[in-house]
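[1] Provided below are the primary sequence and the corresponding predicted coordinates.
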Amino acid sequence: MITKSLYFSAVMALTCSIGFGQDAKKQQDIKSIKSMCGCYEVKFNFAETFQYPKDTLTYKPSPTKHESGLEWVELVEDTPNKIVMQHLLIVSDDMIIKHWRQDWLFENTDFYAFDKNTSWKYQKRDKKDVKGQWTQKVYQVDDSPRYEGSATWVHVDGQNYWTNTTDAPLPRREHTKRNDYNVLKRRNIHQITATGWNHEEDNDKLIRDNSGKDVLLAQEKGMDVYTKVPDIKCIAAQNWWKENTVLWKNVRDKWQTLFDRHKDLNLEAKVDKKALYSLLFDLKPDTKKADTDAIIDKFVK
C-alpha cells in the first residue's frame, strides 16, 4: 500500500530530479554559448542558389562571396540569464573594427521583430512559449537592432546546436548594392564543433509590401566557419576593447532605454547624409554619455 507520506516523498523526489535535469540542461546551454568567445580565424562564404524574379532577362544574381578574417569575440556580460558577446574584426594591429554583437537571453518574452526597411515591431510573448529557450538578439555595428529569435539549444549524439528562423534587414554585404528586396528571412544554425563553431544560413530574399505580403526573389546559402586559434593572436582587439569599453557601454545603455519603452521602433537610415555607425565610429573613447545619447536620439523617429 502506498501511504500518503510515501506518495509525497516520491513526488518531491521526482520534482527535485526534474529540476536538477532542467538546471543541468541550462548549464550545458550556457557552456555552448560561451564557447563561441575567444580568438577565431573566420571564413565567410555566401552563394545565391535559386532565383525567382519576374524579369529573368535583366536580373543579376549576387556574386558568390568568399572572405576571411581574424575575429575576437569578447565576453561583455555574463549572468545566469543573459550573456553578451561583442565581435571585433582585426584588420591589423592598428585597425580594429567593431563588428556585430550577439546577446543571449534565457526565457525572454520581449521581442523586436524586423518589419522592413528600418522598422521593428515590438512583440510580447507568453512565458510558456519560450520556456527553456534562449533568445539570440543580434545587433548592428552601432548597436542598433538587427534581428532576433528564440529557440531551444539541442545537445544530442555529440552535437550541440541552436536553430531559428526570423526576419532581418539586408546584410551589410548587400545593402549598398541591392535595392530589389527589403527583407532577408534567415534560417540560422549555430553549431559548436571540435575546432570552434559554425554559423550556417539558408536565407530567403523577400520583397515585402506595405500590407505585409511577401514575394520571394531569390535564395542563398551561407556558411561562416569559426576556427579557434590562440587568444594571443587577438591581443590587439583585446586592448582596443579595454580602451573603448566605456564608450560602447554608454551606447548599449542608451539603446536599452529605447527598447524598454516596449514600443515599435522606427529609425532614420541617415541624418545629415551620415549613417549612425559612421558618427559613432568617429568618437573618442572618453566621449560623454550625453553626447552619444544625443547622436542616437537623432536617428529615432
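    Arrived safely. For clarity, every value in this text was computed on a predicted model and none was experimentally measured.

[2] C-alpha only now, for contacts and for neighbours.
    OK.

[3] What lies in contact with the strand or helix carrying residue 67?
    Assigned by DSSP states H and E, residue 67 belongs to strand 65-79. Here strand 65-79 makes contact (Cα atoms under 8 Å, 6 or more residues apart in numbering) with 34, 36-47, 83-91, 234, 237-238.

[4] Next, the buried residues of whatever helix or strand comes next after that strand.
    Once strand 65-79 ends, the next helix or strand along the chain (criterion: DSSP H and E) is strand 82-92. Buried residues in strand 82-92, counting neighbours by 16 or more other Cα atoms under 10 Å, are found at 82, 83, 84, 85, 86, 87, 88, 89, 90.

[5] Now do strand 82-92 against strand 65-79: the angle between them, please.
    For strand 82-92 against strand 65-79, the angle by axes from the mean of the first three to the mean of the last three Cα atoms, to 10 degrees is 140 degrees.

[6] same for the next helix or strand after strand 82-92, what does it pack against?
    Per DSSP H and E, the first helix or strand lying C-terminal to strand 82-92 is strand 95-106. Here strand 95-106 touches strand 82-92, strand 134-139, helix 235-259, going by 3 or more Cα pairs under 8 Å, 6 or more residues apart in numbering; DSSP states H and E.

[7] quick one, which of these is packed in tightest?
    strand 134-139 (a mean of 21; mean count of other Cα atoms under 10 Å).

[8] outside of that one, which residues touch it?
    Contacts for strand 134-139 (Cα under 8 Å, 6+ apart): 100-108, 145-153.

[9] take the one below as the second:
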Amino acid sequence: MKQIAGLLVLILTCSSVGNAQNKKELDKEAIKKMCGCFEVTFNFTETFSYSEDSLYKPSKTKVDKGLEWAQLIEDTDNKLSIQHLLQVGNPSNPHIVKHWRQDWLFENTDFYMFNGDNAWLFETKEPSDVKGQWTQKVYQVDDSPRYEGSATWVHVDGKSYWENTTPAPLPRREYTKRSDYNVTLRGNRHEITTYGWVHDQDNDKVIREDGKDDVILAKEKGYNTYVKVDDSRCQAAADWWKEHQDKWANVRHKWDEVYSRNQDLTLASKVDNKLLFKYLFSDDISEEKDIDSVIESFVKK
C-alpha cells in the first residue's frame, strides 16, 4: 500500500509540474501575440468627477490613431521584452518615434512602485506571493521607469487576459495640462483578441500627499485597441530599430545597473532645463560613456 501511495504522489507531482509548465508556455504565447504591426486606436474619457471645486473642468475626451510596431527584443525562459515604435507621417517616407517598452518577468520579486513626484519606492515580495505570476514592467520612451505590477495570466472560455492595478505617473496627455493630481492608479487589463489585443483601463486620478490618505479626484476610462495588420506596413519601423538597437541596448544596460541598486529611486524632471528623452533622442548622445553620464545626471542621490 505504501508503494502504491508513493507512486500516486509521484504521478500527481509530475502532473502538477507538467501543468505548470504548460500554463507558463500558454502565458508566453499570449504575451508574444502583442508583437507585430498594429493599427492602434487610443481612447480616453473622464467618467466621474469628485472635485468639490465648482469650476472643475474634466479632461477632454481624447481619441487618437496610429500605426505601431511592437518588436520582441528579448526572449528567455523567464523574461520577454517588447519595444514599441510609432510610425507616423507620409507612409512613403514615415517618421519613426521610439515609444514605450514593456518587459514581462516570471515570478519576479523586485518592484519599483511609483509614489508621486517622480519617485519610485523599491519593494520586494515573497516568492509565494508571486508564484505563477508575471510582472509587467512599463518604461518611458527614454527607458526610465513608469509603472509595474504582478498578476496571473488567465486562460478561460477561449480568452487570455491579465489584470492588475498599480500606481503610475500621469500620462503625457495629462501632465502637460494638469497639475491638480499627481498619481494615476491604473487598472490595466491586457486581453488577446481575434483581431490582435486590447488594453482596457479603469483609472483613478489621485491626489497623494505624505501623511494623508489618497484622495480620488476623478475616474477615467481608457480603451486602446491593437488591430493586427501585415508586418510589411511597419517595415520602416523594423528597419529603424535594426539601425538604432545597439544604442538603446546601451541605454537599457545603464538603467539595469541603476535598478540593480535595489533602493528607492527619485529622478530629476530636467537637467539644465532639458528633459531626459531630449538628450537620449539626440544623435549627439550615442557613445556608451555619454549615455551613462546623461542618465546618471538625472538620478538623485
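    Happy to help now that I have it. What you see is a predicted model; the values in this text were computed from it and never measured.

[10] picking up where we left off before, including distance to residue 168 of the first structure, could the helices and strands packed on strand 95-106 of the first structure go into a markdown table?
    As requested, these are exported to a markdown table (distance: least, Cα to Cα, whole Å):
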| stretch | distance to residue 168 of the first structure |
| --- | --- |
| strand 82-92 | 19 |
| strand 134-139 | 10 |
| helix 235-259 | 17 |
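
[11] Excluding covalently adjacent residues, which one is nearest to residue 125 of the first structure?
    residue 109 (4.9 Å; Cα to Cα, 6 or more residues apart in numbering).

[12] Is it correct that the one you found is in contact with residue 127?
    Yes: here residue 109 of the first structure reaches residue 127: they are 6.4 Å apart, a contact under Cα atoms under 8 Å.

[13] Give me the more crowded residue out of those two.
    residue 109 (17 against 11; other Cα atoms under 10 Å).

[14] mind listing what the counterpart of that one in the second structure touches?
    Residue pairing (TM-score structural alignment): residue 109 of the first structure is matched to residue 109 of the second structure. Shown in contact with residue 109 of the second structure (Cα under 8 Å, 6+ apart): 124, 125, 126, 127, 130.

[15] Please report how far residue 109 of the second structure lies from residue 44 of the second structure.
    Using Cα to Cα, to the nearest Å, one gets 32 Å for the distance from residue 109 of the second structure to residue 44 of the second structure.

[16] same thing with residue 69 of the second structure?
    Taking Cα to Cα as the measure, residue 69 of the second structure falls 21 Å from residue 44 of the second structure.

[17] cool, and residue 84 of the second structure?
    For residue 84 of the second structure, the distance to residue 44 of the second structure - Cα to Cα - is 20 Å.

[18] tell me the contacts of residue 143 of the first structure?
    Contact analysis of residue 143 of the first structure by Cα under 8 Å, 6+ apart lists 100, 101, 251, 252, 255.

[19] Just give me the match in the second structure for it.
    Using TM-score structural alignment, residue 143 of the first structure sits opposite residue 143 in the second structure.

[20] now stretch 150-168 of the first structure: how far from the chain's centre is it?
    In terms of Cα atoms, centre = their mean, to the nearest Å, the centre of stretch 150-168 of the first structure is set 13 Å apart from its chain centre.

[21] mind checking the end-to-end distance for that stretch?
    End-to-end distance of stretch 150-168 of the first structure (Cα to Cα): 14 Å.

[22] now swap in stretch 88-102 of the second structure and tell me
    One end of stretch 88-102 of the second structure to the other measures 21 Å (Cα to Cα).

[23] mind listing what's buried in it?
    In stretch 88-102 of the second structure, counting by 16+ other Cα under 10 Å, buried: 88, 96, 97, 98, 99, 100, 101, 102.

[24] cool, stretch 113-127 of the second structure as well?
    113, 114, 115, 116, 118, 119, 120, 122.

[25] Looking at those, which is nearest residue 260 of the second structure?
    Top of the list for closeness to residue 260 of the second structure, among those and by Cα to Cα, is residue 122 at 10.5 Å.

[26] need the helices for the second structure, in chain order.
    In the second structure, the helices defined using DSSP state H lie at 2-32, 172-175, 235-259, 276-280, 288-298.

[27] correct me, but residue 195 of the first structure touches residue 228?
    Yes: assessed by Cα under 8 Å, residue 195 of the first structure is found in contact with residue 228 at 5.9 Å.

[28] So for those two, which residue has more residues nearby?
    Higher neighbour count among residue 195 of the first structure and residue 228: residue 228, with 21 against 12, using other Cα under 10 Å.

[29] and residue 120 of the second structure, how far is that from residue 128 of the second structure?
    23 Å.

[30] Equivalent analysis for residue 254 of the second structure, please.
    Distance, residue 254 of the second structure to residue 128 of the second structure, by Cα to Cα: 30 Å.

[31] Also residue 222 of the second structure?
    32 Å.

[32] Quick one: average offset of stretch 19-32 of the second structure versus the first structure, please.
    Following the fit onto the first structure, the mean deviation recorded for stretch 19-32 of the second structure is 0.4 Å by mean Cα distance after the TM-score superposition for the first structure.

[33] Which positions in the first structure sit opposite that stretch in the alignment?
    Counting by TM-score structural alignment, stretch 19-32 of the second structure corresponds to residues 21-34.

[34] now what about the matching stretch, what contacts it?
    For stretch 21-34 of the first structure, contacts defined as Cα under 8 Å, 6+ apart pick out 75, 83, 104, 132, 153, 160, 192.

[35] Neighbour-wise, which one of those residues leads?
    residue 104 (25 neighbours).

[36] May I ask you to confirm that that one is in contact with residue 80?
    No: with contacts counted by Cα under 8 Å, residue 104 of the first structure stays clear of residue 80, the gap being 10.4 Å.

[37] who are the neighbours in contact with the aligned partner of residue 133 of the second structure in the first structure?
    Correspondence of residue 133 of the second structure to the first structure, assessed by TM-score structural alignment: residue 133. Contacts for residue 133 of the first structure (Cα under 8 Å, 6+ apart) come out as 106, 107, 108, 150, 151, 152, 153.
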